[in-house]
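Asker: Give me a 3D structure for the following:
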Amino acid sequence: MNESSHKSSEVEKARTPRRQRGHARVEVLLSAAARVFADKGYDAATTTQIAAAAESSIGSLYQFFPTKEAVAQAVVAQQSADLSLRLANMAEASPDWSVEELATRLAGALIDFRANHPSFARLIDTPGVPEGVVLDVRKSMRVQLAAILAPHAPRLGKARLTAIATVVQQVMKSAVALSDDPAAESATAARAAQAELREMLRLYLLATLSQRQS
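Answerer: Got it, this is the predicted structure:
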């Protein structure tokens, strides 16, 4: 290794810990932002609240995210990437499942994702994140859902599968509404309602896909 290459290697080694620390700091900021957006909603949330929730300075936040919109977009990107990976893994495994297993697994995974990521719904379903980003997330999810359903409903056309995927998305939104329902007597009651919603989606998928097989 010549002297120039050696120096370049040393510089890269020095940068690596800083990059790792920067990545860790971004993860903390995004986790805090997700909690604040879930609690306050996009409009009421502030960058000051996000920085405080991350136990960070506002300057540190602005170093990575210069605006609230940038933070919200990053949260959506992170969570949608997580959901996309889950759906991709399901698409790979699901052709070997029975319709019953598909309906059960898909309903549970989607309802639980929405319920466990309330900020996702807050940001996707309300103004804040650029409309183009929101549309891309929704379209991508519908395409993945349709791909998961297609092997189990070979007689259905693309339009019908997309319609079913759209219905699934709307049911998922209800999972968050249930978790935020002010009329719920307790957290236990809210979870029970979410379980009913998960069962409803399971039965809808089971009935729809089974009918089309006959």
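Asker: contacts, neighbours, all on C-alpha from now
Answerer: Noted.
Asker: count of residues packed around Q213?
Answerer: Using other Cα atoms under 10 Å as the criterion, Q213 is surrounded by 12 other residues.
Asker: contacting residues around stretch 159-167?
Answerer: 142-143, 145-146, 149-150 (Cα atoms under 8 Å, 6 or more residues apart in numbering).
Asker: So which bits of it are buried?
Answerer: 161-162, 164-166 (16 or more other Cα atoms under 10 Å).
Asker: Tabulate those in JSON lines, adding columns for distance to S60 and secondary structure.
Answerer: Formatted as JSON lines, the buried residues of stretch 159-167 follow (distance: Cα to Cα, whole Å; DSSP: H, G, I helix; E, B strand; the rest coil):
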{"residue": "L161", "distance to S60": "45", "secondary structure": "helix"}
{"residue": "T162", "distance to S60": "42", "secondary structure": "helix"}
{"residue": "I164", "distance to S60": "44", "secondary structure": "helix"}
{"residue": "A165", "distance to S60": "40", "secondary structure": "helix"}
{"residue": "T166", "distance to S60": "39", "secondary structure": "helix"}
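Asker: So which of the contacts of stretch 159-167 belong to helices?
Answerer: Of the positions in these, 142-143, 145-146, 149 sit in helices, assigned by DSSP state H.
Asker: Please spell out the ChimeraX selection for the buried subset of the residues you listed.
Answerer: Those of these that count as buried under 16+ other Cα under 10 Å are selected in ChimeraX with:
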select :142,145,146,149
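Asker: One more, please, to line up against the first structure:
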Amino acid sequence: MPEARAEESAGTPESSGRPRTGADNGTGDRTGTGVGAGAGQGATTGRPRRRQARGEARIAQLLEAAADVFCASGYNGASTNAIAREAGVSPGTLYQFFPNKEAIAIELGEQLMQRWRETYGAAFVISRIELPLDRLLDAVLDPLIAFNCENPAFAVLTHGSEIPGVITQEHDALHATMLTRTEALLAAYLPELPADRVARTAEMSFVLFKAGLDLIMAHEGAEREAYSAELKTVMYRYLEPLVCDTPDRTAERSIDTP
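Answerer: Down below sits the predicted model:
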């Protein structure tokens, strides 16, 4: 993540002391062998040890603006000029903190993925296996759906071939971890189910969730709520027969269906 510089030196990248390491690509982003070029290959760290509060606030402002621009234009259609304009600052001010769009995307992606880890970590809690299936689905799915609805830039920055490779790699690792957590929760909830069946059920459940989430994200308001309810209904009807087949659990489960 690029090191924050004192805002008082705002102006142009050159006046702030940042060397021009590559050519401008016409959108306001710089390309070449500088910090931004290395960022896409995983060389993003040189994470600063200290940042003044004013610099932190400016970075947060720029990342919030970047999230809005990425959602509106996609990663490819976004530019540093558009992000600076959305943030209400000059491109020179932006370049004090980030050398290019890629560096901004990596920083924003890292923050969102950390929050996503915290969200699903709190959702996939083994102690919840004592809940009836409908309430278990509420407890697990509601925070995951809410996170994605509140952070639409997360989907933009974790899908698409043009996304910086370091984000794609981290997202793939998150995907694998979530699948493992899903399998562990199902294994605890359905202890009589053979391991190979648990693995298949976990993967199918995960695919169902992703497909349903796409529909949820494509709608707003009452329709979004309706699709959230539909996703829970689909998940319930898929998993409920497995619960009924488990000797240690009662078959009496209920869910409000639309």
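Asker: List the TM-score for the superposed pair.
Answerer: The pair, once superposed, lands on a TM-score of 0.72 when counted by TM-score structural alignment, normalised by the length of structure 1; 194 aligned residues with a Cα RMSD of 3.0 Å.
Asker: which one of the buried residues of stretch 159-167 of structure 1 is nearest Y204 of structure 1?
Answerer: Nearest to Y204 of structure 1 among the buried residues of stretch 159-167 of structure 1 is I164, at 9.6 Å by Cα to Cα.
Asker: Would you format the buried residues of stretch 159-167 of structure 1 as JSON lines with distance to V26 of structure 1 included?
Answerer: Converted to JSON lines, these look like this (distance: Cα to Cα, whole Å):
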{"residue": "L161", "distance to V26 of structure 1": "37"}
{"residue": "T162", "distance to V26 of structure 1": "35"}
{"residue": "I164", "distance to V26 of structure 1": "36"}
{"residue": "A165", "distance to V26 of structure 1": "33"}
{"residue": "T166", "distance to V26 of structure 1": "32"}
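Asker: Show me the residue at the heart of structure 2, geometrically.
Answerer: The centre of structure 2 sits closest to F154, judged by Cα atoms, centre = their mean, with a distance of 3.5 Å.
Asker: okay, now the residue nearest to it when sequence neighbours are not counted: neighbour count?
Answerer: With Cα to Cα, 6 or more residues apart in numbering as the criterion, F154 of structure 2 has its nearest non-adjacent residue at 6.3 Å, and that residue is L112. By other Cα under 10 Å, 19 other residues sit near L112 of structure 2.
Asker: Against A155 of structure 2, how distant is L112 of structure 2?
Answerer: L112 of structure 2 is 10 Å from A155 of structure 2, where distance means Cα to Cα, to the nearest Å.
Asker: quick one: the helices in the stretch 1-150 of structure 2?
Answerer: 35-39, 53-77, 80-87, 91-95, 101-123, 133-150 (DSSP state H, counting those that start in this stretch).
Asker: Reformat the ones you listed as a markdown table; add distance to V234 of structure 2.
Answerer: Shown next, in a markdown table, are the helices of the stretch 1-150 of structure 2 (distance: least, Cα to Cα, whole Å):
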| stretch | distance to V234 of structure 2 |
| --- | --- |
| helix 35-39 | 41 |
| helix 53-77 | 28 |
| helix 80-87 | 39 |
| helix 91-95 | 46 |
| helix 101-123 | 19 |
| helix 133-150 | 11 |
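Asker: Quick check: closest non-adjacent residue to F65 of structure 1.
Answerer: V71 (5.6 Å).
Asker: Identify the residues contacting the equivalent of that neighbour over in structure 2.
Answerer: In structure 2, V71 of structure 1 lines up with I104, judged by TM-score structural alignment. By Cα under 8 Å, 6+ apart, the residues touching I104 of structure 2 are 63, 66, 98.
Asker: now do R198 of structure 1
Answerer: Contacts of R198 of structure 1 by Cα under 8 Å, 6+ apart are 107-108, 111.
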